[in-house]
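# any chance you can model this:
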Amino acid sequence: MAANTPQKLLYFVFVSLALPLVLNCKGQYEHFRNHESVFKEYQPYFEHEGSNMSTVAGQDVSFQCGVRNLGDRYVSWLRASDSQVLTTGWTKFTGDRRVKVIPADRSHTWGLGIRNVTPSDTGFYLCQVNTEPKITLRFHLSVTKSFAFIPGNNERYVQTGSQLELKCRISKTVLPGENPPIIEWTRNGTLEPRMGNHVRSSPAVFNKAQNSVESTLRIDSVTLDDSGIYKCTSNAASEATVTVLVTSGEQRAAIVEENSGRSGHSNLNKYLVVVCGLLPALLLHMRVTIDHITSPSVLSGLSGPTTQKIVSSRLMVPSK
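Predicted structure coming up:
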């Protein structure tokens, strides 16, 4: 027993010294394996496939490119339309301030962000690793500019004291995670907050049933000063306009009377045109009929006063 004691002691010392080294080596191996191995036999590869993204102008977008076993290589982002290198590693190579690189840091994902996109940003974007040969992951971005419109007539006649409601609608889907674009209202160039306390607008919301983004402008008690050209504008769509004409009771009656008078004159003119157009045809039809009934074949069977009346009526028709 005493002879085995030194051997056990040496074995214990050996294990105590060797175990940390073994664990450290295993930790280093896992570090290289999980945090982009520098060993040449580990080739980089993408964690997923490329994707397509659709959005409206004015939104912020980002692409995520997961790369494993990157090692001492670099991830670059390129714009395919003009082969412009946007970023390489942590470095940005474009002067476009909207573009930013999202480095992997402690993850395996390298991201590309673009703020306030426009339709000109539509196209393919490439995530590329500088291996031999290079490996590339393709992403497609589609940016559309919606058209804003205000349902109803382009001109609105409103009486003083009544309520006015205008709705601005942008026919565009808002993707999950996106914020609806901002919609602003103006009257003759004046923004909604300065139109008066009786004027208010609702924030833009996504209407899933209508597949549109909407904002409503309300005027509780309309005054004559509320007349003007109203516009709804957004960075995601072209502007829409409507003209609002506010009238008092006397002005409204005068407008209705004037429009009624114009309508009566218009109808009379239409009748005169129709009559004048048909008059020559009626006269020609009468002449043909009289020529037929006064022909010798018809008059041969007639005599007396009836014949004299027909001949007399024929002489009254002027010849061409």
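
# going by C-alpha atoms from here, please, whenever you check contacts or count neighbours.
Fine.

# part of a helix, is residue 262?
Yes: assessed with DSSP: H, G, I helix; E, B strand; the rest coil, residue 262 lies in a helix.

# before we compare anything, build this one as well:
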Amino acid sequence: MANQYLLSDEYIVQFSRGLSRGPYFDTSATKNVTSLVGKTGHLNCRIKNLGNKTVSWIRHRDLHLLTVSESTYTSDQRFTSIYNKQTGDWSLQIKFPQLRDSGIYECQVSTTPPVGYTMIFSVVEPITSIPGGPEIYIDLGSTVNLTCVIKHLPDPPTSVHWTHNNQEINYDSPRGGVSVITEKGDITTSYLLIQRARIADSGKYSCLPSNANPMSVNVHILKGDHPAAVQKSSNLISDFLNMLFLPIFLIYLVL
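Next up is the predicted model:
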């Protein structure tokens, strides 16, 4: 029984120390938050022993006071403070974030002096890419396989169009052998396949997602050597001739 009372006394002492400590931050949560352009972001600040102190959010870029408690102190109504009683989280909600919203934000408690916890908010925009570009060389008669990758989208695109020399590709044309496969998700990938490549298939190909920037590549259908290979061969011949005639030229100068 004595040990039981001893443990109870120890618990009371620890509890009292916790109360005397004052407000402090739970630092186990990540300090780095990434959001997509246009998709609501949340910065979560968890505070222990807050008591009757107030919580504010400050943007470091211009030291602008955004919120105090659950009131917004900026004309930009995209910023809102949300309190979760169950977790003790004070969240700064940022609606429709833009690239300019990226930066350091501080969750601050009104102690004397104030204590704060900084977080880094990064806003990323959609990226469209076609690996292998901007110049792609294909042998005559082989298959053209163009891959369009779209990242950092708030939602998958409703459609992904392909054009050839600024004209939308007709997959049912008499030419035949042209198809597209699109896989939508956090990363959307669209594959354009052109079988039995012809010289007429050369030109500019563009991938146009419905909610992201377009991307283009130039496709060259070749009959024979790759231009880069021809250039390399030419350089090798030039180097050989220089090595051959340089000693003769030096001997001529000495004489």
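
# does residue 221 of the first structure really touch residue 162, like I thought?
Yes: Residue 221 of the first structure lies in contact with residue 162 (Cα atoms under 8 Å); the separation is 5.3 Å.

# chain center to stretch 17-27 of the first structure, what's the gap?
Relative to the centre of its chain, stretch 17-27 of the first structure is centred 61 Å away, using Cα atoms, centre = their mean, to the nearest Å.

# no, scratch that, I was asking about stretch 243-257 of the first structure
Worked out by Cα atoms, centre = their mean, stretch 243-257 of the first structure lies 36 Å from the chain centre.

# got the buried residues for it?
243, 244, 245, 246, 247 (16 or more other Cα atoms under 10 Å).

# mind listing which of those residues are in strands?
Counted as lying in strands by DSSP state E, out of these, are 243, 244, 245, 246, 247.

# would JSON lines of the residues you listed with distance to residue 48 of the first structure be doable?
Shown next, in JSON lines, are these (distance: Cα to Cα, whole Å):
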{"residue": "243", "distance to residue 48 of the first structure": "53"}
{"residue": "244", "distance to residue 48 of the first structure": "55"}
{"residue": "245", "distance to residue 48 of the first structure": "58"}
{"residue": "246", "distance to residue 48 of the first structure": "60"}
{"residue": "247", "distance to residue 48 of the first structure": "64"}
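
# quick one: which of the residues you listed is nearest residue 116 of the first structure?
Set against residue 116 of the first structure, the nearest of those by Cα to Cα is residue 243 (30.8 Å).

# now which residue in the second structure aligns to the closest one?
Residue pairing (TM-score structural alignment): residue 243 of the first structure is matched to residue 218 of the second structure.

# isn't its match right up against residue 133?
Yes: here residue 218 of the second structure reaches residue 133: they are 7.3 Å apart, a contact under Cα under 8 Å.

# where along the stretch 1-150 of the first structure do the strands fall?
Taking DSSP state E, counting those that start in this stretch, the strands of the stretch 1-150 of the first structure run over residues 45-46, 52-56, 61-68, 75-79, 84-88, 91-92, 99-102, 109-114, 123-129, 135-144, 146-149.

# and these, which is most packed in?
strand 75-79 (a mean of 23; mean count of other Cα atoms under 10 Å).

# where does that one end up in the second structure?
Taking TM-score structural alignment as the measure, the second structure aligns residues 55-59 with strand 75-79 of the first structure.

# average distance between that stretch and the first structure?
In the superposition with the first structure, the average deviation recorded for stretch 55-59 of the second structure is 1.6 Å (mean Cα distance after the TM-score superposition for the first structure).

# where's that stretch relative to the chain centroid, distance-wise?
Distance of stretch 55-59 of the second structure from its chain centroid, counting by Cα atoms, centre = their mean, is 26 Å.

# show me the contact partners of that stretch.
Surrounding stretch 55-59 of the second structure, the residues in contact under the criterion Cα atoms under 8 Å, 6 or more residues apart in numbering are 64-69, 81, 90, 92, 103-110.

# at 10 Å what do you get?
By Cα atoms under 10 Å, 6 or more residues apart in numbering, the residues outside stretch 55-59 of the second structure that reach it are 43, 45, 47, 63-73, 79-81, 83, 90-92, 101-111, 114-119.

# kindly report the same for stretch 247-255 of the second structure.
With contact meaning Cα under 10 Å, 6+ apart, stretch 247-255 of the second structure is reached by 242, 246.

# ok, now which ones touch residue 256 of the first structure?
residue 262.

# between the strands of the stretch 1-150 of the first structure, which gets nearest to residue 20 of the first structure?
Of the strands of the stretch 1-150 of the first structure, nearest to residue 20 of the first structure by Cα to Cα is strand 61-68, at 28.2 Å.

# for the closest one, packing partners?
strand 45-46, strand 52-56, strand 75-79, strand 99-102, strand 109-114, strand 123-129, strand 135-144 (3 or more Cα pairs under 10 Å, 6 or more residues apart in numbering; DSSP states H and E).
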